[in-house]
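> No letters, just coordinates:
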């Protein structure tokens, strides 16, 4: 064992979740080491949040400008847009993250880490050399998640989300399989870049976990952008004459043919499979300590082992993984006044047209959890609030609050419309603070801002709750 081989905390996975766990443990007086086999900074920094939003924001700005009289000449330049993406992902170079870790006092060990015994992690470096780390306090697994590729697509080398955010050549045509966040966001920027996109959705709505109106508005926005949206699309088979992997944003030369269960066949240059993600736990050595993925899902872990972020059982969102990591890091360092992450409402923003922002319970989930009689709702149109209408002349959208009648507090909120994400944190604070809506009526929204939508929502509540 050499210096640094016996830290208090060993974190397998150097993405945002792992970084936060290490940092907060360090802030509490512990020593911490990050183990990373790919790019330090993880999926979010290079293949997910950062590149996708770098691509989507210019699309949103141009679309908005095209709907504001007086704003003339807005257009997208694909080459500049992709260059902006490359800048935001640091050209897939993680030296900046290395400097951050060194400055914070966090050790970094490069290579594939896996459990080899209790509190012990064996790291196989790029050169094949092995190094053993023994954690005095805890091992944290923060290895994130990986895209699920259904068996019928394995032979055609489909795109996954990494290829979509790393695109270098825009395909003339693209099939996207899925109806969730990855699917609708990728459809938005790839259609804007000039690809003819067809979205194949197995179910009957987009964004199925959110309020139904959110998916309806996004479907309408995609169709207006030229995206073909097919619901009830059950895939029977997929084929490609020649398939070979050539790296991020690869173009295989196609075509890809997809056979649907109803007998139709669709063909495109590429296919993006956005059929969900699963925890990346297959090669972290759980079996070496008598565990498996089922034990992780059930929370049956020894007290020295923690699995967090996308690798664990929490909401698969970067900000929630970071929150979970901050709580864990503080607790490992001895903090006792930190709430459990499971008690915290989950906020989420979908950067489509229109934007969708949601936190807490939908009406359906609230009725299941609280009982139908305990739930009240209010809804308002974005165009009803002068501030929201000023964002663009054709502003359209809808918002909804879900209220627990017993406490009078907000338990869920959904906004779908221009800049909806900027309205979300007020709802998150209201839910966390359990603020009665009768008191929220005295939180005066500035005029003329989109926040006036809150006043419209509160005015639409049943009289007994005002």
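Perfect, thanks for sending it. Keep in mind it's a predicted model, so treat the numbers as computed, not measured. Numbering: from 1, shown residues only.
> CA atoms for contacts and neighbours, from now on please.
Fine.
> Leaving out the residues flanking it, which one is nearest to the residue nearest the centre of the chain?
The geometric centre of the chain, computed from its C-alpha atoms, lies nearest to residue 317 (C-alpha atoms, centre = their mean), at 4.3 Å. Excluding the flanking residues, the one nearest residue 317 by C-alpha to C-alpha, 6 or more residues apart in numbering is residue 310, at 7.1 Å.
> Burial check on the one you found, number of neighbours?
24 (other C-alpha atoms under 10 Å).
> Does it touch residue 321 like I think?
Yes: Residue 310 sits in contact with residue 321 when judged by C-alpha atoms under 8 Å, with a separation of 6.8 Å.
> tell me which element residue 259 falls in.
Following DSSP states H and E, the helix or strand that holds residue 259 is strand 256-260.
> That strand - contacts with which helices or strands?
Packed against strand 256-260 by the contact rule (3 or more C-alpha pairs under 8 Å, 6 or more residues apart in numbering; DSSP states H and E) you find strand 235-239, strand 265-268.
> Included below, for side-by-side comparison, is a second structure:
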């Protein structure tokens, strides 16, 4: 039965029935729509901002466009015969113009066209749940669309930056990740508050573009969710690039005086800057989507099972940031594929074995091998558990560390290549629980580690996965040799 056959119209309100309604048209919501449409289910997608979401316009794409010139220049400076050619400043105007291109100039025509090309129906406007399987969309033109889902409503509304509770902060007009990735000009002085991924990536990018950058970290170091040496190496390189990295420091007040940001810290410092970026956490964008109409707490993270169905529901799903399992675009897209398969299977009456993470229908999600790359200089990449996390989970593990200086390919890649690798070996099962790489270009190594962790490949079997010589991936051989002794 088609959507149009189930559509009723009045002067100000339209009503339509679909098999699936997706709230949020970011990469995750788009992937849900792609999978449900491929399964033959009619699907509507609702978006209040830009189709393509945070990743396309204010996160992954623009941030990496800002970072790529910085990393390429840093790499070139370490290569004989090139370094003298890249000693000058980056062309900031050119970098920002390319950033605008990668962000599609903040226009979503192409994304909307893609959704329509797969047969999804796009509704622009603010969507809210209005009871089970029912979504009301308030359109920009004042119209209202009432959408009913036969099988599933999927929440894919992402997350937003959280600002600290500091008096007068609104008047300061601080940057969040959105302003940091879309700024129209390079600030002369920038204060970055935070030590996580957004903080270190934006500190790297804007320092390379010419900003005087001060990083204020409340904790002991950068990248606290990775192995400690990852943040240490990134901090060293940021400092060498001219950034001022201060740990154990919190902002106690911030004002804007005659256009200048003035920040006071708990260590008694007074810092002045043109802009201040707070990269201090994320919250779910679920506060105004009608969760209360289905018995859920507005503004909450949505707990889900391994098929991404919200706990206690047989029709509501949550994918991506909204369920708080892993705030990463690639993991959200993975969840979207799982949710799409699960919705299609249930619509067809096919049972889902949630206890089988590798089921043939691929309708249950496994989050034991979550990879991440931080695009700093050096890059930091990890998958699975750190040593501390593995021990906390009750595993008996051994950490195996190797410096990249032992790998011929690293020396060929760059003079003075600095980096380290760690694999966390489960001593009882002889499999890898986690892997961390830090060094130039290590982001391209992490998928091999992801396969090893996700596939629970025995260490003895990894010995026969021979890395090519002379490549940086020979670090695998060095890690296995270190483990064997």
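Sure thing, it's come through. Since this is a predicted model, take the numbers as computed values, not measurements.
> hang on, the earlier thing: how about the residue nearest to residue 317 of structure 1, what's its match in structure 2?
Applying TM-score structural alignment, one finds that residue 310 of structure 1 aligns to residue 321 in structure 2.
> Over to residue 132 of structure 1?
Checking with TM-score structural alignment, residue 132 of structure 1 has residue 146 as its match.
> how much does the helix or strand harbouring that match stray from structure 1?
In the assignment (DSSP H and E), residue 146 of structure 2 maps to strand 144-155. Here the mean offset of strand 144-155 of structure 2 against structure 1 after fitting is 0.6 Å, by mean C-alpha distance after the TM-score superposition for structure 1.
> Touching that strand from outside, list them.
When contacts are defined by C-alpha atoms under 8 Å, 6 or more residues apart in numbering, strand 144-155 of structure 2 is touched by residues 12-24, 29, 133-139, 315-319, 322, 343, 347.
> Give the full set of residues in contact with the residue nearest to the centre of structure 1.
Shown in contact with residue 317 of structure 1 (C-alpha under 8 Å, 6+ apart): 309, 310, 348.
> Map those residues onto structure 2 and name those still in contact.
Among the contacts of residue 317 of structure 1, those whose aligned partners also touch in structure 2, counting by both residues aligned by TM-score structural alignment, their matches' C-alpha atoms under 8 Å, are 309, 310, 348.
> isn't residue 215 of structure 2 right up against residue 198?
No: with the criterion set as C-alpha under 8 Å, residue 215 of structure 2 and residue 198 do not qualify as a contacting pair; they are 11.6 Å apart.
> Can you name the helix or strand that the corresponding residue of structure 2 for residue 223 of structure 1 falls in?
Matched to structure 2 by TM-score structural alignment, residue 223 of structure 1 sits across from residue 239. In the assignment (DSSP H and E), residue 239 of structure 2 maps to helix 228-240.
> Give me the helices and strands touching that helix, please.
Here helix 228-240 of structure 2 is seen to pack against strand 244-247, strand 379-384, strand 431-439 when contacts are counted using 3+ C-alpha pairs under 8 Å, 6+ apart.
> neighbours around the closest residue to residue 334 of structure 1 other than its chain neighbours, how many?
Once its chain neighbours are removed from consideration, residue 334 of structure 1 has its nearest residue in residue 28; the separation is 7.4 Å (C-alpha to C-alpha, 6+ apart). A total of 16 residues lie near residue 28 of structure 1 under the criterion other C-alpha under 10 Å.
> counterpart of residue 28 of structure 1 in structure 2?
In structure 2, the residue paired with residue 28 of structure 1 according to TM-score structural alignment is residue 39.
> was I right about that match contacting residue 344?
Yes: with the criterion set as C-alpha under 8 Å, residue 39 of structure 2 and residue 344 qualify as a contacting pair; they are 6.2 Å apart.
> quick one: what's aligned to residue 208 of structure 1 in structure 2?
Aligned by TM-score structural alignment, residue 208 of structure 1 pairs with residue 224 of structure 2.
> The longest helix seen in structure 2 - contacts with which helices or strands?
The residue-count maximum for a helix in structure 2 (DSSP state H) belongs to helix 329-347. Other helices and strands packing on helix 329-347 of structure 2, by 3+ C-alpha pairs under 8 Å, 6+ apart, are helix 27-38, strand 144-155.
> now that helix and strand 144-155, what's the angle there?
For helix 329-347 of structure 2 against strand 144-155, the angle by axes from the mean of the first three to the mean of the last three C-alpha atoms, to 10 degrees is 100 degrees.
> Helix 329-347 of structure 2 to helix 27-38, inter-axis angle?
Regarding helix 329-347 of structure 2 and helix 27-38, their directions subtend 30 degrees when assessed with the same axes, to 10 degrees.
> Can you give the distance from helix 329-347 of structure 2 to the centre of its chain?
Helix 329-347 of structure 2 has its average C-alpha position 17 Å from the chain's average C-alpha position, going by C-alpha atoms, centre = their mean, to the nearest Å.
> same question, stretch 120-139 of structure 1
Here the centre of stretch 120-139 of structure 1 is set off from its chain's centre by 29 Å, with C-alpha atoms, centre = their mean.
> Can you get me the start-to-end distance on that stretch?
When the termini of stretch 120-139 of structure 1 are compared using C-alpha to C-alpha, to the nearest Å, they are 8 Å apart.
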